[in-house]
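Peer 1: Dropping the sequence and predicted coords here.
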Amino acid sequence: MNQSFDAIVIGAGQAGPALAGRLTEAGMRVALVERGRLGGTCVNIGCIPTKTLVASAYAAQIARRGREYGVEVGPEIGIDMVRVRDRAQGVSTRARINVETWLRGMKGLTIIEGHARFESPTTVRVGDDLLTAPRIFLNVGARANVPDMPGIGGVEVLTSTAMLQLDTVPRHLVVIGGSYIGLEFAQMHRRFGAQVTVVEMGPRLIAREDEDVSEAVRAILADEGIRVRTNATCIAFKPHAEGIEVTVDCNSGEPTVVGSHVLLAVGRRPNTDDLGLDRAGVAVDARGYVTVDDTLATNVPGIWALGDCNGRGAFTHTAYNDHEIVAANLLDGGSRRVSERIPGYALYIDPPLARVGLSETEARRTGRTILVSKRPMSRVGRAIERGETKGFMKVVADAQTQQILGAAILGASGDEAIHGILDAMHAGVPYPVLQWAVPIHPTVSELIPTLLGGLKPAVAAEPSLANA
């Protein structure tokens, strides 16, 4: 069957449904094609279920620390992993139902289940149906990367998606990859009671962050009994009587580690390899990401790419902002650009790491004259009251323009407190404006004016505050 539409949206992740809503409100007939579950990664296998698991792990940790707060909970706590899993699935399911209810009530929208493949720049095939439209939007997301490591075909490894199905606590979880997804699952399952080892090929964890941030995160994990093996230059796998033997080949320590479960958390790859993009002439880069310009348009007129598949951001909030950019430019006469977006994200270990803008290392590389200020979370009254004083705050500014260039908050409620800095950066106000704000006491944010007041010319990197 042939069907014609004003627009086709391929993928129902964070950007797709919202864009479909804007397009249908503008009076367009829109087809939304989804081969999996509505809601995409975030709702089904990403942010929502994983952060629900993080919340359960946090509750377990607070229960263990109850005596510190004068609360007696007994010598042992129990983890019902079936209930933990079911709670996460329940939260995810409710979110997906809400998305589906919204979409199915959208006037002018046709939801088509199946895998879309291009036949031409204006035509896609879904099963036996041909859909045509002058505007096509790709929101196909990404999936866990499973590289061809030695021995990986002979063992059963888990991805972040498979981890969500666990109904028992692993005896020993070996996490391959010391970055954001891997570290969240590592701490989570350590708090559920598993022995955990993190194996990272590089010299340190979360290598894109400043070294002091990386060291502090490693210290936080080590304090909870998580083993970290860096410089794992030759990772390999083979079956073992107790599970899976992982060769780490580090410069020090045992050459192998045996886990009952192995999580492979070594990045993600875009879902662009089975879309027939070549038939439409859409260009991709060496890693498979759709090449887009600053307005998210591809090299083919009438085709755009949003979300994880375009390589311009790997977060739910950047995907949603992608839809805002496209909708503003197409429907509102705007001239929005991706380059105007100030990058921000968080690592949801406990305490969380929140980041916005440039790191100190990145700021130094620009050649600017920069100012830096750093304060330990042990100076924050709110953190002291909560008994959660690990970590620090750091901000970087341009000495000449007084613009904030970036910040990191590794500490209690840092993922919320960072938004004051992000908003000031977005508004383009010089840092003294925020420095003279009067924040509420007691909050984590109240240290920010003090932090800004401590900005000084950057010198050699300061000693780590990992143990602050």
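Peer 2: Received the coordinates, thanks. Owing to the predicted nature of the structure, the values given are computational and were not obtained by experimental measurement.

Peer 1: For the rest of this, base every contact and every neighbour count on C-alpha atoms.
Peer 2: OK.

Peer 1: now the helices: where do they sit in the stretch 201-350 of the chain?
Peer 2: 211-223, 277-280, 316-331 (DSSP state H, counting those that start in this stretch).

Peer 1: Next up, the contacts around R85.
Peer 2: L53, L164, Q165, L166, D167 (C-alpha atoms under 8 Å, 6 or more residues apart in numbering).

Peer 1: Let me fix that, I meant to ask about M425.
Peer 2: M425 is in contact with I342, Q403, I404, L405, counting by C-alpha under 8 Å, 6+ apart.

Peer 1: for it, helix, strand, or coil?
Peer 2: Secondary structure for M425, judged by DSSP: H, G, I helix; E, B strand; the rest coil, is helix.

Peer 1: then this one, side by side with the first:
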Amino acid sequence: MSVQIIKLEISGMTCEHCAQTISKKVSQLEGLISKKVNYPEKKGEFEFDTDKISKSEIIDAINSIGNYKVVGETESNKNKNAHYDLIIIGGGSASFAAAIKASELEKKVLMINDGLPIGGTCVNVGCVPSKTLIRTAEQYHIANHPNFSSIKPCENKIDFKEVIRQKTELVGELRQHKYVDVLKDDLNVTILKSFGKLIDKNTVEADGKKYSAEKILIATGSTTFIPDIPGLSEVDYLTNETLYDLEELPEHLIVIGGRYIALENAQMFARLGSKVTILQRSFRILPDEMPDLTETLKEYLEGERIEIKTGAKIKSVENKNGKIIVNASIKDNNEIIEGTHIFVATGRKGNTKGFGLEEVGVELHKQDFIRTNEYMQTSIPNIYSAGDVTGEYLFVYSAAYEGALAVENMFSEAQKGKEYSVFPWVIFTDPQVAGVGMDENQAYENKIEYEISTIQLKDVPRSIAARNTKGFIKLIRNKDNDKLIGARILASEGSELLMEISLAIKYGITVKELKQMFHPYLTLSEGVKLAAISFDKDVKKLSCCAV
């Protein structure tokens, strides 16, 4: 949406009713955002969306009413800085949460967005497209590899182009319903499709115009960090911004990286029918997690014929005879990997270039991320930042939290610091990886006397009945007070167990109390209770529903 404000001199008005008549007439025009008609001054100010209506159409509408006539234009935002309470650069989750919160506070907001469409990474090239494709691949995989031997798989085939078409359709629908429609009738919020650049700490230039505000929020998100590999820039490599628009299924997809984006997409394409090779620099996938989890997940992925090469140092990449050729050292042994496509998932970097941030003194850190304090302020006190561009928690739900928190702190004397002591997260492989709180290493580093309890899903009735016993549930408790301090889960739909554990950690529910809670029989959540019981008893020696 591109916004313009015009101020018109209007002749023929003789009373306040005349001003009301003109206001009523122009209100019927699609694209009009706001209007102010002043009878004593014989003037009208009109804010409108130039994508839907032109200045001349507004003038024609006024001239069509009785004796009223526009006799001149006194001011235009072409010649005067438009002033707002808050200017947001970015159009994703953090931006929308911030705009909604600011509107609730009756603040005038300008959101400037370019690059990815409204909705940012999550709805366009992240969460939404990846998760619907992962579910598609899962259904296809189950149809051809049922858990029950009584079900005979048939030769199911998949229409990849139709899969991508349905994905694109879903992305469009959610972008419209969950983003565009949310703010389209909000008179406090104006959305401008343009690239915004800071001129000074209170001024942003966009679309050839200057806009000023008391507060500014930078929520420009992140993009793939591309490593400096000889030849990589010369091949048509894929990132999450291009992977989901492929029109044909890759014959052999080479994945550079071994963390959550790499693993989710590797398994998804393997299940859809691609040969997949993962090249991971460290000696374990998900190297920040404990070996019991990573090695078990690696075993499951390799069981689906995904080739995983860890300890990989990529020397060069080239395109030869229509193939992608990767020259790599795998644990000090030279190998040549040949594929048809290459997907880069080697971490993220902040979208901070070209916005004038460094010129006005906004401090950066790590991979071009914006440094913020606990109140979401940058090194410039009136400029705040939220979401992926801060480089702290790169999740859509944390971005929304930070966007709203930043606005609360901007316009309130009572400052509230960000609170991430209990933060649940999920990796949508199958089985899913889910975690909250500390792991064993973190508990040790924090000098906590901890104890772990791990129950394998082969001992959980729900998993046994579903004939899907891959994975485990691991709880970590503080031995001094019997309170949970963390959990790691590897299970189909393991993500659905997280919130019970998260609430237990946040509100200090003890393991004893958790064991005493009723958990319906033949639910996966019963596995949490069994894991709690396992701190003190061997559940293999208990009957069903025993405590």
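Peer 2: Thanks, I have it. Note that the coordinates shown come from a computational prediction; the quantities given were computed from them, not determined experimentally.

Peer 1: counterpart of P129 of structure 2 in structure 1?
Peer 2: Superposed on structure 1 with TM-score structural alignment, P129 of structure 2 falls opposite P49.

Peer 1: wait, I meant G44 of structure 2
Peer 2: So G44 of structure 2 corresponds to nothing, using TM-score structural alignment.

Peer 1: With adjacent residues omitted, what lies nearest to G44 of structure 2?
Peer 2: Spatial nearest neighbour of G44 of structure 2, excluding adjacent residues (C-alpha to C-alpha, 6 or more residues apart in numbering): V37 at 4.2 Å.

Peer 1: What's the match for D292 of structure 2 in structure 1?
Peer 2: That one, D292 of structure 2, aligns with D212 by TM-score structural alignment.

Peer 1: Could you measure from that match over to R218 of structure 1?
Peer 2: Distance of D212 of structure 1 to R218 of structure 1, given as C-alpha to C-alpha, to the nearest Å: 10 Å.

Peer 1: more crowded one of those two?
Peer 2: Shown here are D212 of structure 1 and R218; by other C-alpha atoms under 10 Å, R218 has more neighbours (20 against 16).

Peer 1: list the contacts for the nearest residue to the more buried one once chain neighbours are set aside?
Peer 2: Closest residue in space to R218 of structure 1, ignoring its immediate chain neighbours: L205 at 7.0 Å, by C-alpha to C-alpha, 6+ apart. Taking C-alpha under 8 Å, 6+ apart, we find L205 of structure 1 in contact with G178, S179, S214, E215, V217, R218, T230.

Peer 1: Strands of the stretch 201-350 of structure 2, residue ranges please.
Peer 2: Counting by DSSP state E, counting those that start in this stretch, the stretch 201-350 of structure 2 has strands at residues 203-206, 209-218, 222-224, 252-256, 275-280, 307-310, 312-320, 323-330, 333-339, 341-344, 348-350.

Peer 1: related to what we said a few turns ago, take the contacts of M425 of structure 1 and map them onto structure 2. Which survive?
Peer 2: Among the contacts of M425 of structure 1, the contacts conserved in structure 2 (both residues aligned by TM-score structural alignment, their matches' C-alpha atoms under 8 Å) are I342, Q403, I404, L405.

Peer 1: Structure 1: which residue goes with E513 of structure 2?
Peer 2: Per TM-score structural alignment, E513 of structure 2 is aligned with V433.

Peer 1: Please report the distance of the residue mapped onto E241 of structure 2 from structure 1 from L264 of structure 1.
Peer 2: When structure 1 is aligned by TM-score structural alignment, E241 of structure 2 is paired with T161. Going from T161 of structure 1 to L264 of structure 1 by C-alpha to C-alpha gives 10 Å.

Peer 1: now do A207 of structure 1
Peer 2: In this view, A207 of structure 1 and L264 of structure 1 are 17 Å apart by C-alpha to C-alpha.

Peer 1: who has more neighbours, these two?
Peer 2: Set A207 of structure 1 next to L264 and count neighbours by other C-alpha under 10 Å: L264 wins out with 22 against 13.

Peer 1: these two touch, right, that one and I176?
Peer 2: Yes: here L264 of structure 1 lies in contact with I176, judged by C-alpha atoms under 8 Å, at a distance of 5.0 Å.
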